[in-house]
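# Here's my sequence, what's the structure:
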Amino acid sequence: MPLQHVEAGDLVVAYEAFGPPGAPAAVLLHGFPYDVAAVRAAAERLAARGLHVVAPYLRGFGPTRFIDVATRRSGQQAALGHDLRAFIDALALVRPVVAGFDWGGRAACIVAALWPERVAGLVSCGGYNIQDIPSAQTPLSPAMEARLWYQFYFHGERGRAGLTANRRELAWLLWRQWSPTWPVSRETFAASAPAFDNPDFVDVVIHSYRHRYARVAGDPRFEATEARLAAQPAIAVPSIVLEGADSGLFAAAGTSALRRRFPRLVAHRVLAEVGHNPPQEAPETFADAVVEVACRRG
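Next up, the predicted model:
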């Protein structure tokens, strides 16, 4: 799939496009540490069903680059949300469905929550993906804290050095820990690994995992957005939540709890033998959810 580029906000965003331009649109978003290969199979299925699909590389990944060398290499959640909004505007997409997981799911949730007029609906893998930074110092269970070891590792300079020196080995370890039942091959991983060679990858990742625990300041331009996100806003667009039953990171949420966050929840599906990366582990199910939300376009 030929790579395309567009200036959007702080970035020159590299992205892949599928399906007929002008058709109802969907934006599919990868997470950390993955790349657009995570959503490519789903994008091809959606294009075959008549949708126009775009899949961008997030800030700090693959060929996406910052326009200005002086721009702070922020990985905070508000930056991801603004990136997605700017990308939708730059491509003149008319109320696309936004869908993703991990960092990409967070960007999709933020745009759907704060700027619902920009999107037709949401597919969120992993539930309500907006960080509750004011509560970040509240400890979780020891078992859950152990699963988040990589986040605490990145809080120190040893973690920065480790990510710099071992980014591929660390990403492969996380893939296996987070999706223990996914029979992913080294060849599949190797196709995504070059995305981590982006010159801004380490700075963006380290800032992301420090900011979410209030250990570093964010970009001042996003303070107002972070204040809105701290209120944990509901997501009032038609939404489907997909969760992997075998995720090695987070346990599936209860549907009743999700309805408080998603007042227009269309469906909550827990996928057997799927881990943290539903778009790549179950691309047909992910694509079906995007179509189901798109059909509710008002």
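
# contacts, neighbours, all on C-alpha from now
Noted.

# Can you give me the first-to-last residue distance of stretch 70-81?
Terminal residues of stretch 70-81 are spaced 20 Å apart (Cα to Cα, to the nearest Å).

# I have a second one here; can you model it like the first so I can compare?
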Amino acid sequence: MATVTSPAPLLYVRTTLLDVAYETHGPIDGEPVILLHGFPYDPRGYDDIAPVLAERGYRVLVPYLRGYGPTRFINAQVMRSGQQAALAKDLLDFMDALSIPQATLAGFDWGGRAACIVAALWPQRVRGLVTGDGYNIQAISQSLKPRPPETEHRLWYQYYFHTQRGVDGLTANRRELCQLLWTLWSPSWAEGPSRYGLTAPSFDNPDFVEVVIHSYRHRFMYAPGDPALEYIEQALVPQPPISVPSISLCGADDGVGPPSLEDDDVEHFSGFYRRQVLPGVGHNVFQEAPQVTLQALLELLER
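Alright, predicted model coming up:
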């Protein structure tokens, strides 16, 4: 599947902290499906997925995360947090603002983290979960333990963001840096270079740098979190299980987090769960493998 569809009309909804920009497809009374992007991506990653679900009668919503595209903070004084609890709370607030009691979620990277947290802590809000690369809830208390050298090498950009040089570099070269990450993380994705230009404008958001830098510092305990979100972070310390029906899609060619031979995440899922490793697919798993993603979503939606 290689056809790029035209973006849906852009809508906005106000939550407690944000004016969230989102695209919607399908009937307003259809069963809701929320598709969540990661860093450094945006809703364009679902252009080959959302319209097909809409044609089947589902109400599909694709928001821009905080710090991306037209989404904006309401208050200039609000902390530009990128921590995992902020992403999850944004998702809950988004659902509440649109009066969505329950939805099927799909997300990877940052968006997968938000989806996993909501599925773990508020399972009544989630009918099913398609997660990119398994259990995406950060074990922050373990983050300072050294990892194998090859893993440390792949995380160079995170350590770069811990420095002022990284802040300045992301500020001055955000499009070039993010394009490099696309290339490194999806080395076998032939369409990646042509698709990047559709997504790159989302990084011009005035809060992008601050949110990104905080995200990668907080996860290593190099930056404090938002005090208002501490109750969520504390609830995540024991690595709560995900009980909702879940499918994990992993790119075999993922350049930042290649999947292990054995599924290390299975113990974190207490309900229906299966893992699928996709040959020739990198980190941007849903955009690189839209047909497999659709099949996974429909499997959960039709259960």
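
# quick check, Val53 of structure 1 in a strand?
Yes. Using DSSP: H, G, I helix; E, B strand; the rest coil, the assignment for Val53 of structure 1 is a strand.

# residues near it, how many?
27 (other Cα atoms under 10 Å).

# Map it onto structure 2.
Residue pairing (TM-score structural alignment): Val53 of structure 1 is matched to Val60 of structure 2.

# Just give me the match in structure 2 for Arg167 of structure 1.
Using TM-score structural alignment, Arg167 of structure 1 sits opposite Arg174 in structure 2.

# That match touches Phe203, doesn't it?
Yes. Assessed by Cα atoms under 8 Å, Arg174 of structure 2 is found in contact with Phe203 at 7.1 Å.

# Do a quick rundown of the strands in the stretch 51-200 of structure 1.
52-56, 65-66, 97-101, 121-125 (DSSP state E, counting those that start in this stretch).

# contacting residues for Leu258 of structure 1?
Leu258 of structure 1 makes contact with 127-128, 265 under the criterion Cα atoms under 8 Å, 6 or more residues apart in numbering.

# circling back to that earlier point, how about the strands of the stretch 51-200 of structure 1 in CSV, adding distance to Tyr34 of structure 1?
Shown next, in CSV, are these (distance: least, Cα to Cα, whole Å):
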stretch, distance to Tyr34 of structure 1
strand 52-56, 12
strand 65-66, 17
strand 97-101, 10
strand 121-125, 14
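
# nearest to Ala42 of structure 1, of these?
strand 52-56 (9.5 Å; Cα to Cα).

# quick revisit: for the match of Arg167 of structure 1, what are its contacts?
Applying Cα under 8 Å, 6+ apart, we find Arg174 of structure 2 in contact with Phe203.

# According to the alignment, which residue of structure 1 corresponds to Thr151 of structure 2?
Under TM-score structural alignment, Thr151 of structure 2 pairs with Met144 in structure 1.

# likewise Pro240 of structure 2?
Counting by TM-score structural alignment, Pro240 of structure 2 lines up with Pro233 in structure 1.

# can you check Tyr41 of structure 2 too?
Structural correspondence for Tyr41 of structure 2 with respect to structure 1 (TM-score structural alignment): Tyr34.

# Could you measure from the match of Arg167 of structure 1 over to Leu155 of structure 2?
From Arg174 of structure 2 to Leu155 of structure 2 the distance is 17 Å (Cα to Cα).

# same question, Leu91 of structure 2
The value you get for Leu91 of structure 2 to Leu155 of structure 2, if Cα to Cα is used, is 26 Å.

# the more surrounded of these two?
Leu91 (22 against 13).

# I'd guessed that one sits against Ala114; true?
Yes. At 6.7 Å, Leu91 of structure 2 counts as touching Ala114 under the criterion of Cα under 8 Å.

# residues contacting the spatially most central residue of structure 2?
With distances taken as Cα atoms, centre = their mean, Gly111 lies nearest the centre of structure 2, 1.7 Å away. By Cα under 8 Å, 6+ apart, the contact list for Gly111 of structure 2 reads 35-38, 65, 87.

# Cool, thanks, talk later.
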